[in-house]
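Undergrad: Provided below are the primary sequence and the corresponding predicted coordinates.
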Amino acid sequence: MLIRVAVAPSGFKESLSAQSAAEAIATGVRRVLPDAEIDLIPLVDGGEGTAEAMAAASGGRLVRLRATGPTGEPVPTHFALLGDGETAVVEMAAVAGLSLVPRELRDPGATTTRGVGELIRAALDTGARRILVGCGDSGTSDGGAGALQALGARLLDADGRELPHGGRELHRLDRIDAAGLDARLAATSIRVACNPFNVLCGERGVARVFGPQKGATPAQVEQLAGNLEHWAAVLTRDLRVRTDLRTGTGTGASGGLGAGLAALGAELLPRFEVLLDDMDLDDRLARADLVITAEGALDHQTVRGKVPAEVARRAKRYGRPVLALAGTIGEGARQVYSAGVDAYGSILPAPMSLTEALGRGGEFLTDAAERSLRMILIGTRLSSRESRQTAVSVSGTQRPSSVR
């Protein structure tokens, strides 16, 4: 019998792109089911690999250049021009992502989104009329301040001096001079693909939720949280923003980049609403007998807008079984069952250093897919045996003779 397997993973941060993860899983599946029909559906969530994947899917191309990286030094980067010739995709992770911040320099109070603004300006220079900004995998927490500076806004302290980069400096912000903003922004549609659960401020604000992952100490987390509150207030006042920049949907995306771009009139949208429109994902999941998804970590955040939860939710519309594989299993991972995941597991075979785990991600993912498929087949065979035994038992039961 032909078995159809849909492989729909996201990338593994600093280890595997979504495409590489899909190929690794497929290799493991073929070790067990060499004749299986495998549909590779690498999924992007706005983070690493988004621009490249969307360029390939649309028949577009990558534009390569250098821009300011998260630590303030120039880095090689890129954005995509899609096949329609009018849409550019700016992937913030390609210029301000965590993977671009050396471990010894991971301080979200010091990193900047300036390069994101530089990529937007470069996209405008190509004549793009629509810009899609993918948020995810960020190494910053400056509220998008650096991006606004690159686009022409002046962030001034009480003495009229321009603020240096980094979220740590935002408490000194006195006013924003928007006179120099790039005039082309007013005639350009900017859509931000983001996690709608991420908000700028409050107890679930981006500094408190993601600051520690980016290297912030508890004291720095509270400093950044206060600075972003101040940033939201000044943005709202000086740019005459009518929407809620503190707790509005997606305002905390990529260390608050969502809020900064929203203040310029960008539309913040759930990332899968933007990124999966042209992938025919639902029909491809419906045709599968088994769906395998994956990401770097499964934990309580997975159900809050991550790829495995979205894949599982859609697959369950058609009653398809879903297996999720992950590099690490964290607190709250069991919540993925409520999203439609039927089983999950870690790909790591033994305790090891992070460096080794990242370097051998493809190998471990392939082996984990193979192990999981073999376990699934054991269950399938046992189920089939039980069904046969039940059928034999029923067929062998003698009916009582009729009373005459």
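TA: Thanks, I have the structure now.

Undergrad: C-alpha only now, for contacts and for neighbours.
TA: OK.

Undergrad: Would you map the helices across the stretch 301-404 of the chain?
TA: Shown for the stretch 301-404 of the chain, the helices assigned by DSSP state H, counting those that start in this stretch span residues 307-315, 336-339, 354-359, 361-396.

Undergrad: In JSON lines, list those helices along with distance to Val63 and mean neighbour count.
TA: As requested, these are exported to JSON lines (distance: least, Cα to Cα, whole Å; neighbours: other Cα atoms under 10 Å):
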{"stretch": "helix 307-315", "distance to Val63": "27", "mean neighbour count": "23"}
{"stretch": "helix 336-339", "distance to Val63": "37", "mean neighbour count": "18"}
{"stretch": "helix 354-359", "distance to Val63": "28", "mean neighbour count": "13"}
{"stretch": "helix 361-396", "distance to Val63": "28", "mean neighbour count": "15"}
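
Undergrad: In JSON lines: the ones you listed, plus distance to Val322.
TA: Listed next are the helices of the stretch 301-404 of the chain as JSON lines, based on distance: least, Cα to Cα, whole Å:
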{"stretch": "helix 307-315", "distance to Val322": "6"}
{"stretch": "helix 336-339", "distance to Val322": "10"}
{"stretch": "helix 354-359", "distance to Val322": "24"}
{"stretch": "helix 361-396", "distance to Val322": "11"}
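
Undergrad: which residue is nearest the middle of the chain?
TA: Ranked by distance to the mean C-alpha position of the chain (Cα atoms, centre = their mean), the top residue is Asp45 at 3.5 Å.

Undergrad: Nearest spatial neighbour of that residue, chain-adjacent residues omitted?
TA: Arg271 (6.3 Å; Cα to Cα, 6 or more residues apart in numbering).

Undergrad: Contact partners for the one you found?
TA: 45-46, 134, 192-196 (Cα atoms under 8 Å, 6 or more residues apart in numbering).

Undergrad: okay, now the one to match up with it:
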Amino acid sequence: MKKIIIAPDSFKGTMTSIEICNYIGERIAAFLPEAQVVKVPIADGGEGTVDAYLSGIGGTRRKKTVTGPMGTPVEAEYGILPDGKTAVIEMAAASGLPLVDGPKSPMDATTFGTGELIADAVESGCTKIILGIGGSATNDGGIGALSALGVRFLDADGKAVTPDGKGLAQIESIDESGLCQALRGVTLTIACDVKNPLAGKNGAAHVFGPQKGATPEMVEALDAGLLHYNGVLTRHTGVDRKDKSGMGAAGGIGLSLEAFLHAKMLPGIDLILDTADFDKKIQGADLIITGEGKIDGQSKQGKVPVGVAWRAKKQNVPVVALVGDVGAGYEELYEEGITAIFSTNKAAVPYEQARRTSVEDLKFLTESLLRFYCAVR
């Protein structure tokens, strides 16, 4: 085996994609010192997106104190690429679920901090923004982010609503006269890895609300709130976006960003693979090792392992996925180009217990695979 590509997503809450590349690379060097190892840390628009871009083409990091998802200040950072004009922002850095310290409630969570990061990037001279929207704690339809950028969402009395999930149902009119003028010339691309519509059983609240802490009652209220806001927005802009693919991602933030900033939603995995010149890097490869925290049938909707497999399939390169957990529907992924799937979990234990040994488990699995390969070679 002469050339091995390591191209994983992060294991959320345990290891970054760069750390995984290094851990796997260490084991390969120990057992196959003659192999050429190419590390390509990947993300699909969620956590690790900034790292993936900066690792792929370079750039700098910029820190900014912004409003966290529950209203308290958080220290967030984003990347500025070498051209000095392109910012890469992770929604999770300002409005992410791991930033919630205490009870989770998407009714009270806001994307205001994400808007503050966009504003800071524009003030820094950036004219192109790539926004990864995975890992959010919010379900506010993006009104928090747009409020930070100068748009006012008003109730029946002409007062500004709270820029969070519960404010959606109170919106009766929109005043965009205060929208930051510098945004008019900015190109905003949303890196999105899901295709869910805004509302309904497959929408933002029903599919993603529970994992953000929403009770069944909250889910119904948030779903109704998003539909209500969409109705007001449709009257304001003349365009109904509720059934567009991807509008349900990240609590519906794409709804507002498309309406007011003309944002375009693109598959995050393709954006990053193209930036990393992935197709060229895998030419002549003997094996690609990829992975993510959990793999299942949903991974076909643009998750890293399948996105990698699609590219590899065109060049007939086998793909092995090392994952934390294997869920229902994984069998379908073999048709997408994944050759084999292995779980790092050595025992059926709760996540909080498994995450404490995740590094050792990944190294153990990698070493086991390499021992097997060396034995049969």
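TA: Thanks, I have it. Since we're looking at a predicted model, the values are computed, not measured.

Undergrad: Quick TM-score on the pair, please.
TA: Overlay of the two chains. TM-score (TM-score structural alignment, normalised by the length of structure 2): 0.94; 376 aligned residues with a Cα RMSD of 1.8 Å.

Undergrad: Closest one to Arg381 of structure 1 out of the contacts of Arg271 of structure 1, please.
TA: Ranked by distance to Arg381 of structure 1 (Cα to Cα), the contacts of Arg271 of structure 1 are led by Asp45 at 36.5 Å.

Undergrad: so that closest one sits in a helix?
TA: No - assessed with DSSP: H, G, I helix; E, B strand; the rest coil, Asp45 of structure 1 is coil; it does not lie in a helix.

Undergrad: I'd assumed Val307 was in contact with it.
TA: Yes - with contact taken as Cα atoms under 8 Å, Asp45 of structure 1 and Val307 are classed as touching, separated by 6.9 Å.

Undergrad: Now list whatever residues contact both of those two.
TA: Ser10.

Undergrad: can you pull the contacts of the nearest residue to Thr49 of structure 2 once chain neighbours are set aside?
TA: Once flanking residues are discounted, Thr49 of structure 2 sits nearest to Ala43: 5.0 Å by Cα to Cα, 6+ apart. When contacts are counted by Cα under 8 Å, 6+ apart, Ala43 of structure 2 is found next to 8-10, 17, 49, 52, 268-269, 272, 304.

Undergrad: Please identify which of these is nearest to Ala347 of structure 2.
TA: After measuring the contacts of Ala43 of structure 2 against Ala347 of structure 2 - Cα to Cα - the closest member comes out as Ser10, at 20.9 Å.

Undergrad: State the distance from the counterpart of the residue nearest to Asp45 of structure 1 in structure 2 to Asp243 of structure 2.
TA: Using TM-score structural alignment, the equivalent of Arg271 of structure 1 in structure 2 is Gly268. Distance of Gly268 of structure 2 to Asp243 of structure 2, computed by Cα to Cα, to the nearest Å: 20 Å.

Undergrad: How are the strands of structure 1 distributed by residue range?
TA: Ranges of strands in structure 1, per DSSP state E, are 4-7, 37-40, 61-68, 74-81, 87-91, 130-134, 154-156, 175-177, 189-194, 267-270, 290-298, 322-329, 343-346.

Undergrad: ranking the ones you listed by burial, who's on top?
TA: strand 87-91 (a mean of 29; mean count of other Cα atoms under 10 Å).

Undergrad: What residues in structure 2 pair up with that strand?
TA: Alignment of strand 87-91 of structure 1 against structure 2: residues 86-90, by TM-score structural alignment.

Undergrad: Name the nearest of the contacts of Arg271 of structure 1 relative to Leu33 of structure 1.
TA: Asp45 (29.2 Å).

Undergrad: for that closest one, what are its contacts?
TA: 10, 134-136, 193-194, 271-272, 275, 306-307.

Undergrad: Onto which residues of structure 2 does stretch 226-233 of structure 1 map?
TA: Stretch 226-233 of structure 1 maps onto residues 224-231 of structure 2, going by TM-score structural alignment.

Undergrad: now stretch 291-309 of structure 1
TA: Counting by TM-score structural alignment, stretch 291-309 of structure 1 lines up with residues 288-306 of structure 2.

Undergrad: what's that stretch in contact with?
TA: Outside stretch 288-306 of structure 2, the residues touching it (Cα under 8 Å, 6+ apart) are 4-12, 42-44, 193-195, 267-269, 308, 312, 317-333, 336-338.

Undergrad: first to last residue in that stretch, what's the distance?
TA: End-to-end distance of stretch 288-306 of structure 2 (Cα to Cα): 12 Å.

Undergrad: so how far is that stretch off the chain centroid?
TA: Between the centre of stretch 288-306 of structure 2 and the centre of its chain there are 13 Å (Cα atoms, centre = their mean, to the nearest Å).

Undergrad: and what of stretch 298-309 of structure 2?
TA: Computed by Cα atoms, centre = their mean, the chain-centroid distance of stretch 298-309 of structure 2 equals 13 Å.

Undergrad: Alright, I will stop here.
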